[in-house]
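Q: coords please:
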Amino acid sequence: MKRTFSFILACLSLLSVSCTSNSVTDESVPEVVIPEPVPAVVKSNLVTEVGFMWTFATESSGVVLSDGFIYTHNDSGNSSVFFKVNPTDGTLIQTIKVTNFSNVDWEDITADDDFIYIGDFGNNDGIRKDLKVLKISKSQFKNATDAVVYVTAEAIQFSYTEQTSFITTSTHNFDCETVISKGDSLYIFTKDRGDNATRVYKLSKTPGEYALTAIGGYNVKGLVTGGDYNAQTNEVVLIGYSASGHKNSFIYLLSNFTADSFFSGKVVEKIIGNSTNDWQTEGITFGSADGKKLFLSCETTAFTKSELYTTDKTTLGF
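A: Take a look at the predicted model:
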């Protein structure tokens, strides 16, 4: 019995050693922690931080100031909602849900007195045949006080007459991230991955289907991601970054042009980023009727959270 007991103890001891030597301890496998993006390590002395928007608009892709509020939205893969934001601190006031259209790739937002327009025309691979601008009546949400408001939209559909190939490629000229409102028309500025230029297309505000041909263009030597028009000063502002990555962010101011020949007048560029940091500047809007103030936004990246900024033409040297 004593021998048997000793044998059992020996076996248990070996088993214990075996289990200990082959077991995976908490120390051997460190916990995987996915960090939040750090707050705005990308700094520019040409812009002032207003407030973070990453908790609701992590991929803020367009901004517009309308009726005293900022409106912004996320891009592809997100819900079909846009957000009413306080322009003084970037906090969320209201979420507005479009119930009859999905967010294929919402890339910019603009407005006139009566409507919000959202450009669902992001086309990274150059294969989309469902490009559209959503037209949303402000009367559906303007006086609403609920935290979430539900609205419907009408579609202004379009295609590019110059596009004959719809084969996936990263070097095409039919991506788009910018729409502005001027008078009774919308104007689309493309994000040309093929030649780093931008082309301008005129689009009716009346829902329907349209085949568009470029009415102008300019070699911006980069990728245009947002824009706005100021009726009082008759100026257009564009924002973007270099084709080599989300670096060397730039702002263009277009002025002294006639009608919709936007690049026929004075064209001034200001670099606001640098060649080192990843700062994905996406949206821009005039922030005052006199055109002196500007708001801009960026998407969340590994280097910065989605944020609302402000600047002015004097600071930019315009």
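Q: drop to CA atoms for contacts and neighbour counts, all remaining ones
A: Noted.
Q: where exactly do the strands run in the stretch 151-300 of the chain?
A: 154-160, 175-182, 185-191, 198-204, 208-212, 216-218, 223-230, 235-241, 250-255, 266-271, 281-286, 293-298 (DSSP state E, counting those that start in this stretch).
Q: got those strands as JSON lines, with mean neighbour count and distance to residue 59 columns?
A: Listed next are these as JSON lines, based on neighbours: other Cα atoms under 10 Å; distance: least, Cα to Cα, whole Å:
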{"stretch": "strand 154-160", "mean neighbour count": "19", "distance to residue 59": "23"}
{"stretch": "strand 175-182", "mean neighbour count": "27", "distance to residue 59": "13"}
{"stretch": "strand 185-191", "mean neighbour count": "23", "distance to residue 59": "18"}
{"stretch": "strand 198-204", "mean neighbour count": "21", "distance to residue 59": "22"}
{"stretch": "strand 208-212", "mean neighbour count": "14", "distance to residue 59": "28"}
{"stretch": "strand 216-218", "mean neighbour count": "16", "distance to residue 59": "27"}
{"stretch": "strand 223-230", "mean neighbour count": "28", "distance to residue 59": "13"}
{"stretch": "strand 235-241", "mean neighbour count": "25", "distance to residue 59": "15"}
{"stretch": "strand 250-255", "mean neighbour count": "20", "distance to residue 59": "19"}
{"stretch": "strand 266-271", "mean neighbour count": "15", "distance to residue 59": "22"}
{"stretch": "strand 281-286", "mean neighbour count": "30", "distance to residue 59": "9"}
{"stretch": "strand 293-298", "mean neighbour count": "24", "distance to residue 59": "8"}
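Q: and the closest residue to residue 137 other than its chain neighbours, how many neighbours?
A: Excluding the flanking residues, the one nearest residue 137 by Cα to Cα, 6 or more residues apart in numbering is residue 115, at 4.5 Å. Neighbourhood size, residue 115 [other Cα atoms under 10 Å]: 18.
Q: Before we compare anything, build this one as well:
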Amino acid sequence: MRNFGIFYFALFVLSALSPAHLKAQTISLTKIASLGPEVSETSGLLNIDGRIFTHNDSGNKAELYELDTLSGAVKRKIIVANASNIDWEDLSSDDNFIYIGDFGNNKGDRKNLRIYRVSREQLLFSENLLADTISFSYNDQKTFSSSLYSTNFDAESFIVGESNIYVFTKNWGNFKTNIYKLPSAPGNYQAIKIDSLNVNGLVTCATYNANDKSLVLAGYTFSAFSEDFLCTVYFDKGNADLLQRFSINNATGIQIEGICQSGNHYYLSNETSSVLSASLFKISLLELLTGLSATKTNKNIISGPVNNLLHILDGNKYQISIFDSSGKKMFYGTLSSITTHDWPRGLYIAHIINTEMNYTSVEKLFVGHE
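A: Next up, the predicted model:
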């Protein structure tokens, strides 16, 4: 939570080119609805089976809220009975559990950082939850003196993958984000620093898709030339590359705090500020890159690459267009296999037309070279 006035906010999305390919592009958020007073300090979003959940941040109740994605209304209130909300900042999930990050630390002096873990099934069907606790400290933090808005041990975002938790710090001291790794099982751990990204800003939330290794970080810049932006990054097994960047041209100062993926779209939420009341937004990265949209989502039409080849199931049925993350068209045609040996490492968008059943779908593909 920010109690220091109005600043400019940023958004980081993950794609996959080398930093040399970074270039400025713009994107706009589409507002879906205003959020009610119950979630005026929304500080995280999570999509579970098409249902969107949020929570408030520091000093609020230990409660989760299910949102109506059309009206923004609170559909359900869920109490985490054995938890407290010192500074809840983000939500994440794996196949069996959802996780609540209680690790906001803008003075750098907390010694009770923790992540609550709750059964996904409980969340979906009960209004009273019991949580396990994952306690942690940063392995390289040696001092805990209080220093407001200057610490590199604040955090507002994390993801869960491969039985691990990855925390992304909000570095007031150098405007980077450090990545810390710890187990996702209940216990008391030292979080190990494994990587760092020079995001030139302050990260506020994250969402991760393990299928295409796409990570989205949200945050804001903090300087005389503050701006809102999107960056694409590649994340796999703790390794992160900061890639494509997009300015958000209609989001200045709205305090984006939550983000989650739903299909080929991302939902975002902002907490109430003097600029705008708490609201729910939506963006489509795929339509931004290609100018194309899908009428149906189909998985696994394209597989690979294996040995520098993409393989298309029943290739003669599909008209395939593949774009890189700058929107450049890399392939167009109906082949059953496509060579990728000279394609740069990165995330690609495939727009697929089924010529027999008259529908289109979109898939994300990662091309990597050893």
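Q: After superposition, what's the TM-score, could you say?
A: Aligned and superposed, the two chains score 0.78 in TM-score terms (TM-score structural alignment, normalised by the length of the first structure); 264 aligned residues with a Cα RMSD of 2.0 Å.
Q: about what we covered before: what residue of the second structure takes the place of the residue nearest to residue 137 of the first structure?
A: Aligned counterpart of residue 115 of the first structure in the second structure: residue 97 (TM-score structural alignment).
Q: Quick check: that match touching residue 116?
A: No: at 9.9 Å, residue 97 of the second structure and residue 116 do not qualify as touching, with contact defined as Cα atoms under 8 Å.
Q: who touches the residue nearest to the spatial centre of the first structure in this structure?
A: For the first structure, the residue sitting closest to the mean C-alpha position, by Cα atoms, centre = their mean, is residue 61 at 1.3 Å. Taking Cα atoms under 8 Å, 6 or more residues apart in numbering, we find residue 61 of the first structure in contact with 72-75, 106-108, 225-226, 282-283, 297-299.
Q: Recalculate using a threshold of 7 Å.
A: By Cα atoms under 7 Å, 6 or more residues apart in numbering, the residues touching residue 61 of the first structure are 73-75, 107-108, 282-283, 299.
Q: And for residue 242 of the first structure?
A: 222-223, 248-249.
Q: Would you mind checking those residues for buried ones?
A: Using 16 or more other Cα atoms under 10 Å as the burial test, the contacts of residue 242 of the first structure include 222-223, 248-249 as buried.
Q: Of the contacts of residue 61 of the first structure, which is the most crowded?
A: The member of these that has the most neighbours, counting by other Cα under 10 Å, is residue 108 with 34 neighbours.
Q: Trace residue 195 of the second structure over to the first structure, please.
A: Checking TM-score structural alignment: residue 195 of the second structure goes with residue 216.
Q: My guess is its match contacts residue 202. True?
A: No: using Cα atoms under 7 Å, residue 216 of the first structure makes no contact with residue 202, being 9.6 Å away.
Q: quick revisit: and the gap between the match of residue 195 of the second structure and residue 91 of the first structure?
A: 38 Å (Cα to Cα, to the nearest Å).
Q: what does residue 64 of the first structure give?
A: Taking Cα to Cα, one finds residue 64 of the first structure at 15 Å from residue 91 of the first structure.
Q: The two: which has the busier surroundings?
A: residue 64 (28 against 19).
Q: pretty sure that one is in contact with residue 73, am I right?
A: No: applying Cα under 7 Å as the test, residue 64 of the first structure and residue 73 come out as separate, 10.0 Å apart.
Q: How many residues are close by the residue lying closest to residue 114 of the first structure once chain neighbours are set aside?
A: Spatial nearest neighbour of residue 114 of the first structure, excluding adjacent residues (Cα to Cα, 6+ apart): residue 138 at 5.6 Å. Around residue 138 of the first structure there are 15 other residues, counting by other Cα under 10 Å.
Q: what do we get in the second structure for residue 138 of the first structure?
A: Aligned partner of residue 138 of the first structure by TM-score structural alignment: residue 120.
Q: cool, and residue 232 of the first structure?
A: Match for residue 232 of the first structure (TM-score structural alignment): residue 211.
Q: Its match and residue 363 of the second structure: what is the separation?
A: In terms of Cα to Cα, residue 211 of the second structure sits 11 Å off from residue 363 of the second structure.
Q: So between those two, which is more surrounded?
A: residue 363 (21 against 9).
Q: and that one, that's in a helix?
A: No: assessed with DSSP: H, G, I helix; E, B strand; the rest coil, residue 363 of the second structure is strand; it does not lie in a helix.
Q: Pretty sure it sits against residue 349.
A: Yes: taking contacts as Cα under 7 Å, residue 363 of the second structure lies within contact range of residue 349: 5.9 Å.
Q: ok, back up a step: against residue 268 of the second structure, how distant is the aligned partner of the residue nearest to the centre of the first structure in the second structure?
A: By TM-score structural alignment, residue 61 of the first structure lines up with residue 43 in the second structure. Using Cα to Cα, one gets 10 Å for the distance from residue 43 of the second structure to residue 268 of the second structure.
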